[in-house]
Structure formats: structure tokens, C-alpha cells
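> Pasted the sequence and its predicted model underneath.
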Amino acid sequence: MAPPPELIDDVAAEIFLRLPPDEPEHLFRASLVCKPWLRVISDPAFLRRYRAYHRTPPLLGYARRRKAILEGDADPRLFPTTVVPLAPNPCFRQALDCHHGRVLLHAYEKDHWYLIVWDPVTGDEHRVPDAAIHSLIYSAAVFCAVSGCDHLDCHGGPFRVVFIDTDGSDNLIKACIYSSETGAWSTPVALSDGWETYVKHRQDALNGEYYRSIPFVQPRRGAVLGDEIYFTLWEADAIIKYDCGKNFLFMINAPLQDADNIALMEMEDNSLGFVYIKCSRLYLWSRKANSEGAAEWMQFKLIELMKMTPVSSPDDNAFVVGCAEGVGVIFVTTGAGLFTIKVNSGQVKKIGKPEVYFSILPYMSFYTPGNVQLIGYMLIVIMHVTPYACLLDRLLFVDS
């Protein structure tokens, strides 16, 4: 006598629950085997369990940002790191950020600039007017605007965009925020003269001592920690914090001086992380509250890169160009290419050829079967359905 259908579905769901989210093709291939499996995998309740079980959205791809902002990117697109198809790339000049399942793009059309907030999984695009700041060197961040959201399924909800730059007209650091709910930018706010490091560098520049002394905002990906967005500066050995709730800019000191090639990231405990490479050593710092409640930098980890990361010559150096929060992945570039390093295991993987990489923008999102995605993926795998009997046998013995 055949077992009850409920039992079959329950067992299948427990097996599918353990399929790795960073290899979403397994879930899609399983859904193509038969209708009962498709019903289980596409069930909204199962998909919620799947996301909660794995907790952190996987890395699906990355965009890159060039140092020469006005030149744009010679090949502007999102580079996938899995075999599943993402939505077609919009037409744009420069990628600016990736957070909470969204990609922020800078586009140019008919003598004016504008922003695009794009979801590579669903294909949704939202056009945003350019910020009202005379931008020269700038950065930006896009993030979910839903209070209390766990960011495991951020698709189609309201979002915000923070734009920060060193204004070319007065050399002041300014920021403003856009809300998709109001459809408008806030009035730009400038960093005040109450920050000693900032004032010194800016005064040196105004006195004509050295133009590079101006503390320009680095065109790198920022770190999003709730309502606080962090960006890095050139020459000032400092980090800029924009508080969305207070609409105010702050400056905090970096843990190291003269550290230009750095990356900021959100740590697992929601603290601010600082990554830097010097003399073939990767340093990871975390900013936490001490016993007196004051925030201070603490060295979290040190990784020796001498024999881990391939180089093109003995004089070649490694530079950190990005981080993927939640999955413990750091992006490093050398003359031999672009590599990912897993912080916990030290595993190194090459993902890009040798090029100029200034800032890598990791795109992270769960990619699970839905109507649009399933049709697109079916075109790729319909002739290559993997036999799943062996895979299911192995998964039956995987400990949860």
C-alpha cells in the first residue's frame, strides 16, 4: 500500500530544504523531475522555510566599479557566479551598489543622468532621478525601507537610496536620501566643520598645499547597518557615517592610517567591519562597544595570503576590493585575476580574469523557483536534467 501523500511531501520537503542556496540549479532541476516535486518546491510555505533555514542570501553574482567614474564601465553588466539565468541587464553606464536583493545603477540618456534600481531575479526596474548634488567623486547605497524586514525575500517592496559625494563646487562632503514611497530626494546635508580631521585636510587643500588633500568620498561600496550607512574617504584616514533617521553626517576614525585599499562590511553581529591588506596579510577589524559603552576598533582576524592568493609576479600585490556580508567572503584582486576568499575556511576561488578592479559589488539573493524564473531556467536544463536518485540518497543522510 502506498504511503499517504502527506508523508511523501513532508519527506521530500525535508530533503529539498537541505539543497545549497548558492547552487540554486539543484532546486530548479528537482522541480522539473515531476509535478509532486514542483508542487512542494514552489509552495510559498516551503520557500519561507527554505530561506529561514539557510538564513543568509547566497552570492549570485557581482558587478564591478571603476575608479575613473566619468569614464563609465567598458563592460557594464552583472557577472553571474551560478548557472541560473538572471534577468537581462538594463542599459547603464556604471554600477553603484548591491544590497537587499537590489542593484543600483547609474545611467545616461539624452544629456542627463538618472539612477536605476534593478532586481536581477524578478527583472523589476525603478527609475530614480539623479540626486541634486554637483557630484565629482561619489558613492551611493540602495537598501530595503521596510522596518523590521529580515531581508531574506526583498523583492518589490519600498526602498531607499543614499547618495554621497564631495561637491565639486565647494569641496564639501554632502549626502541626501531618496524614498521610493515619496518619490523625492531629501535636502542635501553637509558634513559640518566639527570634525578636526576633515577640517585639516580640507583647509590644506584650500590653501593650495596639495589638491589630493581634499577628503574625497571613495567610489566604493558602502556598508549598510540598519539606518546607518558607512562610506570611506581618500586621504583622511576616516570613515563617513550617514544616519538616515537623523539626516546627519558623522566622521569616525579608521583603525589604521594610510590605508587606501580597504573595504567595509557588515559583520555577523551587525557591527561595522574593516578589511585591509598589507604585506600579504589580510586584516579584519570590527567596531564594537567596549565595557564603558564607547565604540572602538578591535582586530578580529588575520589571514596570511602569501601562499593562498595567486600572483602574476614576485612584485605583484593583493588588494581587497569588496566583501559579501553574511557569507564571510572577501574579494581580492592581484595581477593574476579576481578571487574570493572565505574568511572561516581560507578557501580561495578565482572568479574573474586580470583586470582593473576597484570595487566589487556582490549581488546576494535567494533564487527559488517561480513562474518567470522556472521558464527561463527550463530553457537551459531541459536537455540536461541531472539524475536525482543518487543525490536524494545522499541527502537523506545529511545531518540538519
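Done, it's in.
> Please make it C-alpha for all contacts and neighbour counts, starting now.
OK.
> ok, the nearest residue to Glu325 once chain neighbours are set aside - contacts?
Closest residue in space to Glu325, ignoring its immediate chain neighbours: Glu266 at 5.5 Å, by Cα to Cα, 6 or more residues apart in numbering. Glu266 sits next to Ala223, Val224, Leu225, Leu272, Gly273, Glu325, Gly326 when contact means Cα atoms under 8 Å, 6 or more residues apart in numbering.
> so can I have CSV of those residues showing neighbour count and secondary structure?
Shown next, in CSV, are the contacts of Glu266 (neighbours: other Cα atoms under 10 Å; DSSP: H, G, I helix; E, B strand; the rest coil):
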residue, neighbour count, secondary structure
Ala223, 25, strand
Val224, 23, strand
Leu225, 16, strand
Leu272, 20, strand
Gly273, 24, strand
Glu325, 24, coil
Gly326, 18, coil
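> now the residues you listed in CSV, with distance to Tyr50?
Compiled in CSV, the contacts of Glu266 are given as follows (distance: Cα to Cα, whole Å):
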residue, distance to Tyr50
Ala223, 26
Val224, 24
Leu225, 24
Leu272, 28
Gly273, 28
Glu325, 19
Gly326, 16
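> Is Tyr198 in a helix, a strand, or coil?
Assigned by DSSP: H, G, I helix; E, B strand; the rest coil, the conformation of Tyr198 is helix.
> Use this one as the comparison:
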Amino acid sequence: MSGDVQRLRSPADTLALRTNIEASAVLCAVSGCDHGGCHGGPFAVAFVANYVMEGEEEEITSPTSAWLYSSETGTWSAPSTVRHHNAEPFPKPSVLAGDGAVYFLTWHGRNILRYDLRKLDLTVIASPEIDDDDFENHLLMTTEDGGMGLARLVSGHSLQLWSWKPVSAAAAWVQLRVIDLDLVIPGDAMRPRLLGFAEGTDMVFVDTTYDGAQVVQQIELSTLKVTKVLDECYASCVLPYMSFFLPGT
């Protein structure tokens, strides 16, 4: 890794506000890039935040807003705002889908925030109906056709794979597959958690507990091959490196 660091100021609209929950995604802004060597090139940052406005007598919860930063202009876009009872971003990885939008999970996985990078428009998509006991076990991913997908772990062992089909008024979730993890992960493992997804692949990462220690495993969804990748990792999410920059190359 190059070690370069660039710090950004928050959008001007948020400077007088206290952030409640926020999330962001760094995006390559190089046209036609294959992302094999775009370090140091122009980039964009999609930033979403739910914040509170402090009044004299009480705190008023604000709507959720999104902005887009361009490194080429050094400026933030105007905010796009939604008013929804459950639109607080959840600290899990976001995904960039082929429809030109970046997606963020909301708290408890009940909704998904969609930020259109062309229209700079923030909207809310309802997730498939969930059980409150499994609210942490949601993970955004991309599908084979580049669309937005959702992996959900139900009852600790049933891995459901969903695809969002945004076809005008007929937009709906389609369940692609259900995988019984009891048949994939060794039986002495305790209840697994979804941690991450490797973009451009069909691999997800889960952690399980063996003899009191947390172990991160990689599951290849097409073959159901399981590979241990980390020992004793106490993380809430995993972001795998897909390529490396070596100085002098």
C-alpha cells in the first residue's frame, strides 16, 4: 500500500449538526477503469448521515441525507434527503451496483438506502421481511448480472440469497437460493455471522466460534467450498483486499 492519506472536510450542511449515524463509500472516478491500478487517480465519495439538530429544549432527530464528493472539483454536491422512520445507515459494507447506484444497509437491515450517482438522488428500499432475532445477519452484495443483492442468515444456519429487480412499478425482491450452512460448516461451530463479501466474486465471509475462539471462514457460493482465512478475529465486518500496489512497480 502506498500510505497516502487525504482528509476531507464534512459537507457544509453538516458542520452545525451533530451526526447520529453515518456511512460512506469511496468510488473510483476514472472512466472505463478496470481498477487494476487506479490508486492516486480521481475519486468520489458517497456519504450518508442521519444527524440530530440540537434545539434549546430538546434534540430533534433529522432525516437522512446523502452527498457526493468529487476529488476533481474538491466540492460536495447538494444533499438529497429522505424522511423515513428507519433510514439510519448500518455499519456494514456498501456495494456499487451496475445501475450506477451505491447501496447502504440501514439499522436492523429493515431497509436499504439507494444513492443514484447520476441523479444524486437518495431513496429507501424495503428489505425482504425479516425476523428481529436475525437483524445483524444481513449483507449487501452484487449479483451475477451486476445488480444489487442481499445475503441474509436466518435462524443461524439458513443462508438466503436475494436479488433486487428494479423494473419500474414492478420492482421486487426475488429469492435466488437458500443454503443450509449446517451442511457446509462443521457441526461443532457455534452460530455464524455474516461479515463481508468479495466484490467481483461469489465469496462471502462468516465468523464462527470454535472452543471459545472466533474464526473467519470464506464460503464460495457456487461450489460451497469453505476455507479458513483468519484465526481469532473479533471483527464486525471484513473488507478483503482484491489487489495490491507494490512500490516501484
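Good, I have the coordinates. Nothing here was measured: the structure is a model prediction, and the numbers come from that model.
> Overlay them and tell me the TM-score.
After superposition, the two chains reach a TM-score of 0.81 (TM-score structural alignment, normalised by the length of the second structure), with 229 aligned residues with a Cα RMSD of 2.5 Å.
> Can you find the partner of the residue nearest to Glu325 of the first structure in the second structure?
Under the alignment defined by TM-score structural alignment, Glu266 of the first structure corresponds to Thr142 in the second structure.
> Quickly note the distance from the residue most central in space within the second structure to Gly187 of the second structure.
Centroid-nearest residue in the second structure, with Cα atoms, centre = their mean: Ser94, separated by 2.1 Å. According to Cα to Cα, to the nearest Å, Ser94 of the second structure and Gly187 of the second structure sit 31 Å apart.
> nearest residue to Ile21 of the second structure other than its sequence neighbours?
Per Cα to Cα, 6+ apart, closest to Ile21 of the second structure is Asn50, 5.3 Å.
> Could you count how many residues lie near the one you found?
22 (other Cα atoms under 10 Å).
> how about the aligned partner of Asp207 of the second structure in the first structure, secondary structure?
With TM-score structural alignment defining the correspondence, Asp207 of the second structure maps onto Thr333 in the first structure. At Thr333 of the first structure, secondary structure determined by three-state DSSP is strand.
> need the contact list for Thr333 of the first structure.
Counting by Cα under 8 Å, 6+ apart, Thr333 of the first structure touches Ala318, Phe319, Val320, Val321, Phe339, Pro354, Tyr357.
> Thr122 of the first structure belongs to a strand?
No: read with three-state DSSP, Thr122 of the first structure is coil and lies in no strand.
> tally of neighbours for it?
Close neighbours of Thr122 of the first structure, defined as other Cα under 10 Å, add up to 16.
> cool, and Thr19 of the second structure?
Neighbour tally, Thr19 of the second structure, other Cα under 10 Å: 14.
> Can you name the residues that contact the counterpart of it in the first structure?
Under the alignment (TM-score structural alignment), Thr19 of the second structure pairs with Ser135 in the first structure. Contact partners of Ser135 of the first structure, counting by Cα under 8 Å, 6+ apart, are Asp165, Thr166, Asp167, Gly168.
> what does Leu194 of the second structure give?
Asn137, His138, Leu139, Arg152, Leu153, Val204, Phe205, Val206, Asp207, Cys237.
> Now do Pro310 of the first structure against Thr368 of the first structure, distance only.
Pro310 of the first structure is 34 Å from Thr368 of the first structure, by Cα to Cα.
> can you check Ile214 of the first structure too?
According to Cα to Cα, Ile214 of the first structure and Thr368 of the first structure sit 46 Å apart.
> and what of Thr166 of the first structure?
For Thr166 of the first structure, the distance to Thr368 of the first structure - Cα to Cα - is 40 Å.
> Same question for His99 of the first structure.
Taken as Cα to Cα, the span from His99 of the first structure to Thr368 of the first structure is 18 Å.
> For the two, indicate the residue with more neighbours.
His99 (24 against 19).
> what do we get in the second structure for that one?
Counting by TM-score structural alignment, His99 of the first structure has no partner.
> What lines up with Ser31 of the second structure in the first structure?
So Ser31 of the second structure corresponds to Ser147, using TM-score structural alignment.
> what about its match, distance to Arg102 of the first structure?
From Ser147 of the first structure over to Arg102 of the first structure (counting by Cα to Cα), the distance is 17 Å.
> Just want to know which of the two has more residues nearby.
Between Ser147 of the first structure and Arg102, counted using other Cα under 10 Å, the more crowded position is Arg102 (27 against 8).
> OK, contacts around that one?
Shown here is Arg102 of the first structure, whose contacts under the criterion Cα under 8 Å, 6+ apart are Val117, Trp118, Asp119, Pro120, Val142, Phe143, Tyr363.
> Just give the nearest non-adjacent residue to the fifth one, would you?
Residue nearest to Val142 of the first structure in three dimensions, not counting chain neighbours: Val161, with 4.5 Å by Cα to Cα, 6+ apart.
> Trace the one you found over to the second structure, please.
Taking TM-score structural alignment, the alignment pairs Val161 of the first structure with Val45 from the second structure.
> right, and its match touches Tyr69 too?
Yes: with contacts counted by Cα atoms under 8 Å, Val45 of the second structure reaches Tyr69, the gap being 4.9 Å.
> Count the residues that sit near the residue lying closest to Phe245 of the second structure once chain neighbours are set aside.
Nearest non-adjacent residue to Phe245 of the second structure, counting by Cα to Cα, 6+ apart: Met1, 5.3 Å away. Neighbour count for Met1 of the second structure, taken as other Cα under 10 Å: 9.
> ok, now Arg127 of the first structure?
Arg127 of the first structure has 13 nearby residues by other Cα under 10 Å.
> sec struct for it, please.
Quick answer, by three-state DSSP: Arg127 of the first structure is strand.
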